[in-house]
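just coords:
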């Protein structure tokens, strides 16, 4: 077990000083409007599904981050996937499961869930 060290009065741990292994960085908005639309429950589904596939913080896997507002709020909850720069509107548990299975595990963008630029 690695020891926790204090730096400038703050507990640190060597593992906290490295970027976790991942291929995709997934950000889910949990700002006030997305939370009203169910983002916290969708976060739980997202995390559970990725754990089932053993895809959290592993090579080829996913680094998960909750954010505040990402915009566009009226199309949320908003979930973004990098490095592909895909912006998704996820509205149900089924949407999250599909996104994990098709995009994050299968490697294919789920076109019909993408938030489209409006001119």
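Yep, it's here. Please read all numbers here as calculations on a predicted model, not as lab measurements.

going forward, measure contacts and count neighbours with C-alpha atoms only.
Will do.

and residue 95, how far is that from residue 45?
10 Å (CA to CA, to the nearest Å).

no no, residue 38
Counting by CA to CA - residue 38 and residue 45 are separated by 11 Å.

what sits against residue 72?
The contact partners of residue 72, taken as CA atoms under 8 Å, 6 or more residues apart in numbering, are residue 78.

Mind doing that once more with 10 Å?
Residues near residue 72 by CA atoms under 10 Å, 6 or more residues apart in numbering: 34, 78, 87, 89, 115.

cool, residue 44 as well?
50, 93, 96.

Closest to residue 104 out of those?
residue 50 (8.5 Å; CA to CA).

so how far is residue 52 from residue 87?
Taking CA to CA, one finds residue 87 at 23 Å from residue 52.

the more surrounded of the two?
residue 87 (23 against 10; other CA atoms under 10 Å).

Please compare the first structure with the one that follows:
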């Protein structure tokens, strides 16, 4: 009979990714009142971020495209988990700052941060 209190090898494994970076690539129709991150260039910034994270050899990090993160007025935006830190990225320089200060440096790119907050 199996001892169900024993730790299985599956529960001892580390997570597949330590860091998830979600880049909003939501696209609304042109002229929409809220705008959209994709219309502001988030798709190209996501591609750039993916390449830079790979070049920097940041282990166990994944840059993912996300649908609407519900902050399009503030975008293009990203959120990094597990910390849940939000940033607005408008340029490749912004992406580089997030990579250098947050992912590599372990701090925060304060000039680019969005307030955490919750929508109603």
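Thanks, I have it. Since the structure is predicted, the reported quantities are computational estimates derived from the model, not experimental observations.

just to revisit the earlier point, kindly supply the ChimeraX command isolating those of the contacts of residue 72 of structure 1 that are buried.
One line in ChimeraX is enough to select the buried ones among those; burial here means 16 or more other CA atoms under 10 Å:
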select :34,78,87,89,115
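
In helices, which of the contacts of residue 72 of structure 1 fall?
residue 34 (DSSP state H).

Against residue 62 of structure 2, how distant is residue 20 of structure 2?
Counting by CA to CA, the gap from residue 20 of structure 2 to residue 62 of structure 2 is 5 Å.

So the most centrally placed residue in structure 1 versus residue 82 of structure 1, what's the distance?
A centroid search over structure 1 (CA atoms, centre = their mean) returns residue 26, at 3.0 Å, as the residue closest to the centre. Counting by CA to CA, the separation of residue 26 of structure 1 from residue 82 of structure 1 is 6 Å.

residues shared between the contacts of those two?
62-63.

which residues in structure 1 form helices?
Under DSSP H, structure 1 gives helices at 32-36, 39-52, 93-99.

buried residues in the first one?
By neighbour count, and taking 16+ other CA under 10 Å as the criterion, the buried residues in helix 32-36 of structure 1 are 33-35.

So which elements touch that helix?
On a contact count with 3 or more CA pairs under 10 Å, 6 or more residues apart in numbering; DSSP states H and E, helix 32-36 of structure 1 meets helix 39-52.

Give me the distance between the two termini of stretch 61-71 of structure 2.
So stretch 61-71 of structure 2: terminal residues 23 Å apart, CA to CA.

Find me the equivalent region of it in structure 1.
Stretch 61-71 of structure 2 corresponds to residues 62-72 in structure 1, going by TM-score structural alignment.

same question, stretch 80-93 of structure 2
Taking TM-score structural alignment, stretch 80-93 of structure 2 hits residues 81-94 over in structure 1.

from the middle of its chain, how far away would the matching stretch be?
The chain centre lies 8 Å from the centre of stretch 81-94 of structure 1; the measure is CA atoms, centre = their mean, to the nearest Å.

for that stretch, which positions count as buried?
81, 86-93.
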